[in-house]
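> okay, here's the prediction I keep looking at, along with the sequence it came from:
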Amino acid sequence: MSLPTHFKLNTGTKIPAVGLGTWRSEPGQVRQAVSFALKNGYTHIDAALIYGNEHEVGQGIKDSGVPREKIFITSKLWNTHQPNAAEGLQKTLDALGTDYLDLYLIHWPVRLVPNEFNQLLPVNPDGTRCVDRSWDQSETWRQMEELYKGGKVKAIGVANWSISYLEELKKTWTVVPAVNQVELHPFLPQHALKDWCDKHGIQLEAYSPLGSEGAPLMSDSEIQEIAKKNGVSAATVLISYHVNRGVIVLPKSIKESRIVSNSEVIPLSIEDMKVLNGLAAQGKAKRINTPLWGWDLGFDDWYSQ
């Protein structure tokens, strides 16, 4: 069985099944990582304004010598820019050194209110985030639809959206999100969310597929056993898990050897997939990325999936 190298979005565009994530890639390192990845077969780069490294990502793209039209570039509208999505997009385009994005996502279904202390991660005097609880996400999506119609973004979508938020957005959308990028791995498989997105033609993307630094995924005995049986590393099993599910996967690394190995995916047997899909239900459910703006976003129901 051969695995797909691309998936088709609801726009008709093909998106590479494996992309290079750039979250937490440090300044001075991400430029080289992006350039190396593109020179070694990657054609999909996932970025975001809040990562604070889009300028270097853009430099890495330029360094690679790969033509822009051969690269699928994703970025994300940050929370403080939700009242003015066009401004947020322009900041990203300027940093990346491109005049369009292949995919633009609303990074979180929450608006943060910038203040004099911080324009991107503002906090209240008590240390909580400056969240505008009254903000209507349908207004952010309306702006995203306008950007899509304007041509500077070839597809639009969301990130970190639960079923409850998608159900609410469905009441007003005129363009169905092409993608929902969320934390996904065998300890957080989000079966119900995948079923909902599949039903509505929304492609899922997996970030933190290896569970992030310090997570127990890589050392899990059942995952290790599947890796041993297939003659590959645990990382290869975890990355392959998503492509076998029909999910885009975004492993992140700045190490050249890991960048190469992370692009390798293998077919997994029905039995292997059954084990991986069932780990969370055995009591191993774990979310790695917990936002400081709270659980009112519908994330609590993801643990039960």
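Yep, that arrived.

> alpha carbons only for contacts and neighbour counts from here, please
Fine.

> all helices for the protein, in order.
30-39, 54-64, 85-96, 137-150, 163-170, 191-199, 221-230, 234-245, 256-262, 270-278 (DSSP state H).

> structure two is appended below for comparative analysis:
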Amino acid sequence: MEYFELNNGVKIPVIGYGTYLTSPRMTEKSVSTALEAGYRLIDTAQNYGNEHEVGAAIKKSGINRSEIFVTSKTQTSGYRSTKAGIDASLDAAGLDYFDLMIIHWPNGNDLETYHALEDAYQEGKLRAIGLSNFNHLQVQEIIKNSQIMPAIDQIETHLRWQQWGMHEFLAQNNILHEAWAPLEEGSGSVIGNETLKQIGAKYGKSAAQVMLRFYVQEHILAIPKSLNPQHVKDDIDIFDFNLTEDELKMIKAEDQKSSESGWPTSMMMEEKD
């Protein structure tokens, strides 16, 4: 595994395994498969309802807890509910700490919510804190009114919406850009893309593997998800080749500034001509 370094010095794997829309019944098995394949970052959320199963898979894996990076996300608004939610999530997962907790989306009471994350960080319950689906104005509001810099902003990022405006802003503020829906949630836009397939043929890799390698080289953390064990293994098999500068440019040229989900619309203001 390779690692990025967050702005507080914490090391984070350059690729993780996502559990969005994975039912609790399937989560423990799928996370176990991911850990066996070599993933060391698991992404969950209060909203997913599967924190318990993620924790169970980690315990059963036999892997030292310090080697696994666990992210969860708030489903709360305001200081009190967020502090209580963090404790409830830790209890559900059976963990002493999360490596990262982020605000799942802007909710109108973001400063108080973030201040709860800050206090939990100071208490040692969280090793890093951050945001998700925040545009640059919302991120700036957090920065101006908080003591601890967000470590990450997790935003929709994929072949057709590469988010270079936000990427530049986040890099300037030493905040890691994390991609959700990095393979466009299996829509076919990635695996059927001729540019990615052409590049992949050169290296003996799939279009998805080329896209995931692109993120690593562009300093973007991706969290692909699959319930297919072979796809899970293939998605992490991206450390034995490097894309050239020309190939990186070819992939960047595929950007259409087009959202897969259409949500949140506030992120669209980040696009520049």
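Cool, got the structure. The shown structure was predicted, so the numbers you read here are calculated from the model rather than taken from an experiment.

> once they're superposed, tell me the TM-score.
Once superposed, chain against chain, the TM-score is 0.93 (TM-score structural alignment, normalised by the length of structure 2); 271 aligned residues with a C-alpha RMSD of 1.8 Å.

> ok so, going back, would JSON lines of the helices of structure 1 with distance to residue 20 of structure 1 be doable?
Below are the helices of structure 1 laid out as JSON lines (distance: least, C-alpha to C-alpha, whole Å):
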{"stretch": "helix 30-39", "distance to residue 20 of structure 1": "7"}
{"stretch": "helix 54-64", "distance to residue 20 of structure 1": "11"}
{"stretch": "helix 85-96", "distance to residue 20 of structure 1": "15"}
{"stretch": "helix 137-150", "distance to residue 20 of structure 1": "24"}
{"stretch": "helix 163-170", "distance to residue 20 of structure 1": "26"}
{"stretch": "helix 191-199", "distance to residue 20 of structure 1": "22"}
{"stretch": "helix 221-230", "distance to residue 20 of structure 1": "22"}
{"stretch": "helix 234-245", "distance to residue 20 of structure 1": "12"}
{"stretch": "helix 256-262", "distance to residue 20 of structure 1": "8"}
{"stretch": "helix 270-278", "distance to residue 20 of structure 1": "23"}
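
> looking at those helices, which is closest to residue 213 of structure 1?
Shortest distance between residue 213 of structure 1 and these, using C-alpha to C-alpha, is found for helix 234-245: 12.4 Å.

> show me what counts as buried in the closest one.
Neighbour counts over helix 234-245 of structure 1 (16 or more other C-alpha atoms under 10 Å) mark 234, 235, 236, 237, 238, 239, 240, 241, 242, 243, 244 as buried.

> nearest to residue 158 of structure 1, of those residues?
Within the buried residues of helix 234-245 of structure 1, distances to residue 158 of structure 1 taken as C-alpha to C-alpha reach their minimum at residue 242, with 18.5 Å.

> which part of structure 2 matches stretch 19-34 of structure 1?
Using TM-score structural alignment, stretch 19-34 of structure 1 corresponds to residues 16-31 of structure 2.

> likewise stretch 87-97 of structure 1?
Mapping stretch 87-97 of structure 1 onto structure 2 (TM-score structural alignment) gives residues 84-94.

> ok now that stretch, how far from the chain's centre?
Its chain's C-alpha centre and that of stretch 84-94 of structure 2 lie 20 Å apart, by C-alpha atoms, centre = their mean, to the nearest Å.

> likewise for stretch 106-113 of structure 2?
20 Å.

> again with stretch 285-299 of structure 1
15 Å.

> what about the residue of structure 2 positioned farthest from its centre, distance to residue 131 of structure 2?
Largest separation from the mean C-alpha position in structure 2: residue 202, at 28.2 Å (C-alpha atoms, centre = their mean). Distance of residue 202 of structure 2 to residue 131 of structure 2, given as C-alpha to C-alpha, to the nearest Å: 37 Å.

> repeat for residue 20 of structure 2
To residue 131 of structure 2, residue 20 of structure 2 is 17 Å away according to C-alpha to C-alpha.

> so which of those two has more stuff around it?
A direct count of neighbours by other C-alpha atoms under 10 Å for residue 20 of structure 2 and residue 131 places residue 131 higher, at 28 against 20.

> which one in structure 1 is aligned with that one?
In structure 1, residue 131 of structure 2 lands on residue 158 (TM-score structural alignment).
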